[in-house]
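Q: Provided below are the primary sequence and the corresponding predicted coordinates.
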Amino acid sequence: MNPLFVKDSLKAFLLEDTYYSDITTDSICSNRPAKAIIRAKEDFVLAGSIFIEPLLKLMDEAFCVELFKHDGDSVRAGDAIAEVESTDRALLYIERTCLNILQRLSGIATKAYTFADILKPYKTRITDTRKTTPGFRFFEKYAVSVGGGKNHRMGLFDAVLIKDNHIKAAGGIKRAVELARRGVSFTTKIEVECSDIGEVEEAIASGVDIVMLDNMSLGQMKEVVSLFRGEVVFEASGNINEDNLRDIAEIGIDYISSGSIIHHACWVDINMKLE
């Protein structure tokens, strides 16, 4: 985790809310010493607590944060997550930004944990996608890992994923893979999205590392895995939910990718109260 990236991102989040100033707080508060408790109001898996300290540091160098719960912990309604000592002004400046991060990331971690827990008896692992909030991807993917999920590629820069539009642009899977191999390092893995058995066969013959079975039926996936087991890594994607995870895992799929663990995750309820 690059601390410079984290600092710059947190600063941007804080500036979005405060811009020139917090006119309410600046009118009322006078930089007196103050203490606040961050507390859970429902049950969830915590994520984002590691960002409380660097966020507060942007407002006050002389502060104290005591964490009672850490990222990955199961939190119960009423549990104190952290005690924060600073000035009244600093605490009120960062309150909403801090809670937004904790509530959003904890919701994602909780959703990811639910999926990962269902898959525990199997070799299959749940992974995220690039369906993330612009500007917040790193944090959302961090929350997935906290919840027990795996991260797919972070962006367009760290892995090759040839999708249907790439295949059309190149004129076919084989040609797309050949062009990709020429354009990237030999250390870079190549994945191809396939929608039927014929495409899977062509992708494997082209020497890909990972085959994504996109929106295939259980019957199609069973046939593919039985024919090509062990030749590549298989990823299932499309219409993934908690009801069909086990059925897909039982086929022997290596990874199941789901955007819903991020974009369908509900915020959890957390508050911050001055003492």
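A: Cool, the structure landed.
Q: contacts and neighbour counts: CA atoms only from here.
A: OK.
Q: G252 belongs to a helix, doesn't it?
A: No. Counting by DSSP: H, G, I helix; E, B strand; the rest coil, G252 is not found in a helix; it is coil.
Q: what is the neighbour count of it?
A: Neighbour count of G252, defined by other C-alpha atoms under 10 Å: 17.
Q: again with V45
A: By the criterion of other C-alpha under 10 Å, V45 has 25 neighbours.
Q: ok, it - contacts?
A: Neighbour list for V45: 71-75, 106-107, 109-110, 113, 147 [criterion: C-alpha atoms under 8 Å, 6 or more residues apart in numbering].
Q: what about versus this one:
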Amino acid sequence: MAVTAFDATELGWIDPIVDRVLEEDLARGDVTSRAVVPPVANARARLVAKAPCVVAGLPVFARVFERIDSQVRVEARVEDGTAVDAGTELAVVFGRARSILAGERSALNLLGRASGVATATRTFVEAAGGMVVADTRKTMPGLRALDRYAVRVGGGRNHRDDLGAAVLIKENHARIAGGVAAAVRAAKACVGHMTKVSCEVTNLDEVRAALEAGAEVLLLDNMTDDDVAEAVRIVAGRAVVEASGGLAPERLARLAAAGVNVASVGAITHSAPAADLSLLFDPPGDGP
């Protein structure tokens, strides 16, 4: 399995995901393959994109088969991050037919999910005019590491990994604390000077209040283009300005022109359709 520049330092998260998925699908084995496929039968199968996509997750795809049968071999034809057209051959799988069939659906599910996220991310990144596009915590339960990897492959950046990774004061935090200013002051008193405090704001009064209280990152939530531009003027470089809330690709260029630093987009993970992929077995006797 060729490891691309995208995943060389981050393979540690793959096996837990793969093992959970295989346990879900193979806890009772593969009764159909046991019934109709001879145990000694070998096969060659081609992984093909049925629609255009940005490929992400080939190391995960290969690892599914390796965890089932160490003798199965996966030869990648492209690298993660490659934009491909329909009909492109992405990889070839060789090995025992039963082993390939046992891993087929799990491998396709993971690769299709990751490639769908990478494809959606690339769409937003290409529309952003150089502005950073980041994900959110709106990821598939149990697959956050895969989703975050796919975002990076698509050209985006990751937001906080979990609730312990950074301070981000949201609307409900502010309500309980008595407003954004009180919440920011409480957070800064708790975490110390080495940790940035981010605060979600929904109007210009909250922008001013959070900024004066010392917030280092302001997350402009569901604000109009005019209010975003005014918020950037008020901030005047004193904090990172991040926009969020139902953002569409066609809006990103306007946000970038207004001076927004980061667009955080939940849709690249929570609404990305899976890439359309197939694993096609060659007829018995066909050569490579």
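A: Sure, I can see it. Since the model is a prediction, treat every value here as computed from it, not as a measurement.
Q: residue contacts, the most centrally placed residue in the first structure?
A: The centre of the first structure sits closest to K141, judged by C-alpha atoms, centre = their mean, with a distance of 2.2 Å. Residues near K141 of the first structure by C-alpha under 8 Å, 6+ apart: 128, 151.
Q: name the single longest helix found in the first structure.
A: Longest helix in the first structure, counting residues (DSSP state H): helix 88-118.
Q: where do the strands sit along the first structure?
A: In the first structure, the segments counted as strands under DSSP state E are 33-40, 44-45, 64-67, 74-75, 80-87, 125-127, 160-162, 190-194, 210-214, 233-237, 255-257, 270-274.
Q: stretch 149-167 of the first structure maps to which residues in the second structure?
A: Under TM-score structural alignment, stretch 149-167 of the first structure corresponds to residues 156-174 of the second structure.
Q: pull out the buried residues from the contacts of V45 of the first structure.
A: 71-72, 75, 106-107, 109-110, 113, 147 (16 or more other C-alpha atoms under 10 Å).
Q: got those residues as CSV, with distance to D214 of the first structure columns?
A: Below are those laid out as CSV (distance: C-alpha to C-alpha, whole Å):
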residue, distance to D214 of the first structure
D71, 32
G72, 31
V75, 36
S106, 29
G107, 26
A109, 25
T110, 25
Y113, 23
G147, 24
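Q: closest to Y93 of the first structure among those?
A: Distance to Y93 of the first structure across these (C-alpha to C-alpha) is lowest for S106, with 21.3 Å.
Q: counterpart of the closest one in the second structure?
A: So, by TM-score structural alignment, S106 of the first structure is matched to S115.
Q: likewise for S237 of the first structure?
A: Counting by TM-score structural alignment, the partner of S237 of the first structure is S244.
Q: before we move on, what about L67 of the first structure?
A: By TM-score structural alignment, L67 of the first structure lines up with A76.
Q: D162 of the second structure and A145 of the second structure, how far apart?
A: 11 Å (C-alpha to C-alpha, to the nearest Å).
Q: more crowded one of the two?
A: Neighbours per residue, other C-alpha under 10 Å: of D162 of the second structure and A145, the larger number sits with A145, 17 against 10.
Q: appreciated, that's everything.
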